[in-house]
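Visitor: take a look and give me a structure for this.
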Amino acid sequence: MKTADVRRRYLDFFTRNGHTEVPSAPLVYNDPTLLFVNAGMVPFKPYFTGAEDPPFKRAVSVQKCVRTLDIEEVGKTTRHGTFFQMNGNFAFGDYFKAGAIEYAWELVTGSQADGNYGFDPDKVWVTVYLDDDEAAALWRGVGVPDERIQRRGLKDNYWHMGIPGPGGPCSEIYIDRGPAFGPDGGPIVDEDRFLEIWNLVFQTEELSAVRAKDDFDVLGPLPSKNIDTGMGLERTALLLQDVSNMYEIDEIFPVITAAAEMAGTRYGRDQQDDIRLRVVGDHVRSALMLMTDGVTPGNEARGYVLRRLLRRSIRSMRLLGVHDPVLPTLLPISKGLMEVSYPEVAAQWQRVSQSAYGEEDAFRRTLASGTQIFDVAVAAAQRENSSVLAGDKAFQLHDTYGFPIDLTLEMASEAGLEVDQQQFRTLMQEQKDRAKADARAKKGGAVNVEAYRTLRSSGETPFLGFTELTVESPVRGIVADGRLVDVARPGDVVEVVLDETPFYAEAGGQDADQGVITANGLELDVLDVQRPIQGLVVHKVLVNEGELTPGQSVIAQVDAPGRFAASQAHTSTHIVNAALRQMLGQGTHQAGSYNKPGYLRFDFNASQALSPAMRSELEGIVNAAIRDDFAVTDRELPLDEAKALGAQAMFGEKYGNVVRMVELAGPWSRELCGGTHVRSTAQIGLVNLLGEQSVGSGIRRVEALVSADAFAKFAAERALVAGLADTLKTQPEQLPDRVEKLLAQLKAAEKQIEQYRSKELLAGAGGLAAKVTDAGGVRLVAEQVSGVSGGDLRTLALEVRSALGGEPAVVALVGGGDKPVLAVATNEAARAKGAKAGQLVGVGAVELGGRGGGKDDFAQGGGSNAAGAAAALNAIRTAVAAL
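Guide: A predicted model of the protein is given here:
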């Protein structure tokens, strides 16, 4: 049974049983506590925590997930995968333990002819929480004998999110794979033979503090009993396909087969090679799915995880002996496998493939530069007569330069060295500990929502700001330091919830409104507006005058000019988005935006920079759309209908069944958007494009000024032109010719100065050549020359080399000032004796606190330690003498 069929059967089974099918959320999800969606219940978390009212009593989904904590275990076990899919059925105050167990038993053991999975009932084992007699009795009732029901403690059979929120005992379903996979005795004895496929969580309790998996405080019972289950799709598929591990299922194994063919090997021949091939199969698929959902390779957060996956794939293929590009062969295979279940893979393919192949090219260059840095470290170890490469050097190569530790180990072995792996692992663990501490800090700052939930229980905060900028409303509640309070006095900064509001809460890249909240004797400055939980608008305010109390009637008034300017900027981002898609193709999509009064920033995917002509074209299209006075309209409609009309959506944004679609001239621009806009594009006036730049691999950014700020920028530029024309005694239209002539004169003067400098350098070359010494049969000039750097140092080194004649000769010069520069030149006779400039400059650059590289005949480097000049030259002298 193919994996896609396993997935479809799960969805069909539960929809037949009254569950609403919910599409998978993107892997990049709008949750501050998560890097990626890592569990099937994540999109439903607001319903479990009470932050939102569920729109259905029963739901079913197959959720895309990524977990990276066990990335180093990928390929080594049967069940560790970076990307995986989680089948889940959910009930919110509807059926409970009996329903969940009966559904699970029917789907797992029912006949395949009836749409079930058809597992042998005699091979099914289950676990329940220690004192959950009810669940044990229910399992006996469907046919599981007592000897195949095992009880386990909190660590194994109690589930929570790792943060305050819902929790409860759980029951897990295992399939016995037979004695070939391990000893008998059930899951408590061996979880390789007895493979868990499904976890049924019975949510009953609200946790107030979570310190560990089995260490938490219970606040009290949940308002309703909920069901949250998770069935591992890949684990279920490997059993139904009768393969040994998840890497051999039909959605992964074809990539492994192709990788083995490229490497000239066969899967199953060598254990170490098999691990590398499984890493390739898993990581290529994981990278494909992350990139499809909008992640691009980078050096931080999500982008770093993706970059690591891609580079581990390439690294593994290199260790298998493949040094040519591999992604153009392997990634399309994974695409063909995954687009069956996820059509978005095909829709985003052009963007994904361009970014992936560009990342591979960049990494191949990193490997080349990393090799040079590695050579410097090896030279330093050899100079100290050490057989060990320091662990901090290996960590620097890994962490700073992206050079994989496996390659470092391999190359060190070839050089006759060992790597201090203990020090390397210590440094890696310290880095992981810092990352975990940061993640815990983020979680801790995002979970105290009890006061908000209390206020939300009275209903949503209607946003009236699309039509009203002044609204009279009662104060629903006041929050200070996460707690509800009864009063706020002058000087206090608190959060205020109104029954209804005209203030726009920051969202969709648009800044929050500012303004005031007033009443008789009361004045509050609105500093910020947010939605900490769905449906609740919270105003951060400074109390200037009077006392604020719950129930008090106030007047909320938005700063009208600021709102209008923000609307101008927001509509302008829609115009920029449409213009870029018109220029670059429909595969172009928004990767982020920010707008505030007078300014916009828009990020988009692109494989290369916009040329000056393209930037001019973009600005022209945008301002033409403003001049043509397109009508800006909005309407609410079902999500599927909006998508069918071509409405653009943001990756990671959460949309309900009914969405708001903003249109500019109808189909010219259609986007799902909850922000505020002008009524027609002519109200914007003008957009002045400031520039375009890269903000990550495959992501570009344009910035622009809007309306009055754009006019002011043009006025300032006009004044600048007028001032330059006056200074240069010419007309504005003649400035280009005048500046060109001045540049030509400057260039001629610089050329003449350069000729004088060259003569002076050449005159000094003879004096340096006279300082030649013998180093093991090689004529060596190793000197420090003050006031010479850059191209001059190169010229001097080459001239001295020429002056030394045809006998073996090496020239090493240190110049520069506070940041020393090192140049090394060798002649043909010296190179025949093994004197390579690239290696020698690396030896010297270490003493300068830097690095360097180049060819065998000439190389250059530098650093920050000027005091190390003498040591650098001595190190080179020692290395030359040892040839």
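Visitor: please make it C-alpha for all contacts and neighbour counts, starting now.
Guide: Will do.
Visitor: in contact with Phe564, which residues?
Guide: 597, 677-678 (Cα atoms under 8 Å, 6 or more residues apart in numbering).
Visitor: out of the residues you listed, who's the most crowded?
Guide: Highest neighbour count within the contacts of Phe564: His677, with 26 neighbours (other Cα atoms under 10 Å).
Visitor: now the strands: where do they sit in the stretch 401-550 of the chain?
Guide: Assigned by DSSP state E, counting those that start in this stretch, the stretch 401-550 of the chain shows strands spanning 418-419, 470-480, 483-485, 493-498, 515-519, 522-530, 538-545.
Visitor: second chain to compare with the first, below:
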Amino acid sequence: MDTSEIRRRFTAHFEAGGAWGAHTVVPSASLLLDDPNLLFVNAGMVPFKPYFLGQESAPYPRATSVQKCVRTPDIEDVGKTTRHGTFFEMCGNFSFGDYFKQGAIELAWDLLTKPVADGGFGLEESRLYPSVLAGDDEAAELWMKATGLPRHRIVGLGRKENYWSMGIPGPGGPCSEILYDRGPEYGPDFDPATLGPDMPVELEDRLLEIWNLVFMQDELSAVRSKEDFDVAGQLPKKNIDTGMGLERVAFLLQGKQNMYEIDVMYPVIARAEELTGRRYGADKVDDVRLRVVADHVRSSMMLIGDGVTPGNDGRGYVLRRLLRRAVRSMRLLGFEDRALPELMPISRDRMGETYSELVTDWDRIAQVAFAEEDAFRKTLQAGTQIFDLAATEVKSSGGGVLTGDKAFALHDTYGFPIDLTLEMAAEQGLAVDEEGFRGLMAEQRQRAKADARAKKGQHADTSVYRGILDAHGPTEWLAYETLTTESKPLALLREGLAVPVLGSGEVGELVLDRTPFYAESGGQAADAGRIEFDGGVLEVLDVQRPVRGLVVHQVRVLEGEVPADVRELHAKVDPEWRLGARQAHSGTHVVHAALREVLGPTALQSGSYNRPGYLRLDFGWTTSLTPEQLRDVEQVSNEALRADLPVGWQYMTLTEAKEWGAIALFGETYDDTKVRVVEIGGPWSRELCGGTHVDHSSQIGTVVVTGESSVGSGNRRVEAFTGVEGFRYLARERDVVAQLTGMLKAQPDDLVSRIGDMVDRLKATEKELEKVRLAQLLAGAGEIAGAARDVGDVAVVARRLDGAGGGDVRTLATDVRARLDAGRPGVVVLLGVQDGKVSVVAATNDAARAAGLSANDLVRATAPHIAGKGGGKPDMAQGGGTDVTGVDAAVEAVLAEVGRVRGA
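Guide: So this is what the prediction gives:
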């Protein structure tokens, strides 16, 4: 049974529902959701989390889905076990206060054991072992009732295996896993009645968990660990959250050994076999590498499909790591050419049967993936050189361990996977400080998490807002219809707590029953304006939606004081602000359409921000735009404005919007039942958008593109001004041109050539001055060489040079060394001081090196005195420092080092 049929049967089973009621089939959400605690959706329940947490009311009592998931902690284990994969699909059924334990058990058992001819999976009952939380007699009884199994077939496991929580106070509950006995070839015989509380390691491959039923019933007040927590009481509504691993069921039903051999993954392995000449099953090490290739190629494709681009942190780093591990594995298998263009289309063809967007968006996906491989191939060459230098430095100092910071720098700066660094170090006879490397990686992850939490702002704890919503219902939001409303206050808050009054100058939060203010979303900044009442005025600083349906205004009291029980308020949006915001948001859509017209349909928006008069738009693209392309984007945009294209919007289902050709922003979550599609000029620009817009494109005024830059590998950013701000920008440029024409006594059309001539003359003059300066510098080389001091049998030049930079010092050191007597050992160490920094260069002649003196050691001798570092080869080395006060001591250290080596 192929995976597409497994998906179909799963959703069809729950859509029918039987005695427990039909389930709403919910399409898979994007792998990217707005959750500060998650890089990616890592479980089927994640899109439903607001319903389980009580933050939002579920729109249906029961649901089922096949959700795309990515888990990153197991990357190192990919390919080594039958269970670990990065991307996977989780089949789930969910009950929001509807059926509970009995329904979940009966529905799961029925699907697993129902004959294939009747729409089930036809698994043998004798191989299935339900497990329950030890002590959950209710669940055990329900299993026996539903299945007819004897009590000893119901396995009791401890909290580690069979209790679910989010790791923080909140909902939790016991679990019931369904285990499949794969047979004695996968582990020793066992007695189910004696298992527990922990699953023996030797049985993890034999008793394969294929489905987990979570009975969400407890309110947890403290969670100290997975097995140590306090239960404060029962949840007001009991919920069901289940997950059946699609890949695990697939390799059972397809008679395969593991998930890498199923129909949607093995074709990649087969192609890798053809390319490398290796055979799957012939060598354990090669098998792991081939599995890594199959998993990482698929996972990378799915991440790029949902809008991730390679980068050095967060989601981008995970994608970069996956792509590079796949490429590296192919190289270790002996394939040196570009691998992804050969492998990823195979995965597209298999996964595209279910996820059609992989096919329709293939050009963009391929562009991102293949560009990353090309960059990594260059990185391997450059990074290998850096590694060789680091390894040489370690060995020359007598060490045997590459430090954690060196390994981290190779990883962070050059994209070297740690396993590559470990392998290359082993080849050089070196170890790697893995603990230090892991510590630096952990610090980086903590910083990323802290940044993500900070970006969530003051609405991280939504319980107070949820309480307001439950008590008063949703805000009547009128931003599309009007700029003013007569409103009543529902809540007055300061620092998350209700207050009776806000005094003059104080900042707090105000919730109204109705509002005309646009709340920040979709990249559009919140409206500005005022809220007036009898006796006072409030300035609106920000407007947010901390929970769906509730609009919260952050306000500052300008006049009077506002009591919580004030009867009536007059809310007024600043009309100039709103006009500028409408121009900027519609301008963003225009620039996006222009980019796609100039660059092609793969230039898709990946993020945006607009405020009155200004917009920035991020889009997937791997190279910088040329000046000509930027001019073309600006011209196409302004031609659209001049054409006075009509701007309109209408509501439809998400499916209808996609069929209509509307573009959705990567990573955004949209309502499945109703979305708003904004179009400019009909099909020229159609996007899902909840922002405010002009009525005709001409009302944008102007679009002035001001620049383009990189915001990470595979992602570019265009910035522009609109409306009055665009004209102001052009006026400033006109003023600059006027000043230059006046200064140069030239016409505007002649400015470029005149300034170009001036720059050429300036460069030529600088070169002549450099020649003169260098000649003066070298003129003193003879005098410096003549002042060499004898340290034993060595002629030593060690001195300070004020005003000399690194290049000067190196040139002079080389010249002075050439002037020393070649028949005796000679050493030159010069310390240049310029702009508060020290540059050190050491040079030795052949006789000095034969006498045991090394330029590398001499530079190192200066380092502690100038707060610096450095190194190099025995004949020439250089370094630098930041402590100018230690230069004289560094000179003395050089003399002492020569004396130590020569016994003088």
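Visitor: in CSV, list the strands of the stretch 401-550 of structure 1 along with distance to Ser802 of structure 1 and mean neighbour count.
Guide: CSV is the format used below for those (distance: least, Cα to Cα, whole Å; neighbours: other Cα atoms under 10 Å):
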stretch, distance to Ser802 of structure 1, mean neighbour count
strand 418-419, 40, 20
strand 470-480, 77, 20
strand 483-485, 80, 15
strand 493-498, 75, 23
strand 515-519, 75, 20
strand 522-530, 70, 20
strand 538-545, 73, 22
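Visitor: for those strands, which one sits closest to Lys643 of structure 1?
Guide: strand 522-530 (27.5 Å; Cα to Cα).
Visitor: what do we get in structure 2 for Ala377 of structure 1?
Guide: Under the alignment by TM-score structural alignment, Ala377 of structure 1 pairs with Ala390 in structure 2.
Visitor: pretty sure that match contacts Gly404?
Guide: No - judged on Cα atoms under 8 Å, Ala390 of structure 2 makes no contact with Gly404 at a distance of 11.8 Å.
Visitor: all helices for the stretch 751-900 of structure 2, in order.
Guide: With helices called from DSSP state H, counting those that start in this stretch, the stretch 751-900 of structure 2 shows them at 751-779, 781-786, 806-819, 846-850, 855-866, 887-902.
Visitor: out of those, nearest to His411 of structure 2?
Guide: helix 855-866 (26.2 Å).
Visitor: packing partners of the closest one?
Guide: Applying 3 or more Cα pairs under 8 Å, 6 or more residues apart in numbering; DSSP states H and E, one finds that helix 855-866 of structure 2 contacts strand 837-844, strand 868-872, strand 876-881, helix 887-902.
Visitor: check the fit of the shortest one onto structure 1 and give the mean distance.
Guide: Mean deviation of strand 868-872 of structure 2 relative to structure 1 after superposition (mean Cα distance after the TM-score superposition for structure 1): 6.9 Å.
Visitor: still on that earlier bit, part of a helix, is the match of Ala377 of structure 1?
Guide: Yes - with DSSP: H, G, I helix; E, B strand; the rest coil as the criterion, Ala390 of structure 2 is part of a helix.
Visitor: helices - which of the contacts of Phe564 of structure 1 land there?
Guide: Judged by DSSP state H, helices contain none of the contacts of Phe564 of structure 1.
Visitor: any chance of the helices and strands packed on helix 855-866 of structure 2 in CSV, with distance to Lys658 of structure 2 too?
Guide: Below are those laid out as CSV (distance: least, Cα to Cα, whole Å):
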stretch, distance to Lys658 of structure 2
strand 837-844, 60
strand 868-872, 59
strand 876-881, 59
helix 887-902, 69
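Visitor: most packed of those?
Guide: Ranked by mean neighbour count under mean count of other Cα atoms under 10 Å, these are led by strand 837-844, which reaches a mean of 28.
Visitor: after superposition, how close is that one to structure 1?
Guide: Using mean Cα distance after the TM-score superposition for structure 1, the mean distance for strand 837-844 of structure 2 is 7.3 Å.
Visitor: tell me the angle of that strand relative to helix 806-819?
Guide: Strand 837-844 of structure 2 and helix 806-819 are oriented at 20 degrees to each other (axes from the mean of the first three to the mean of the last three Cα atoms, to 10 degrees).
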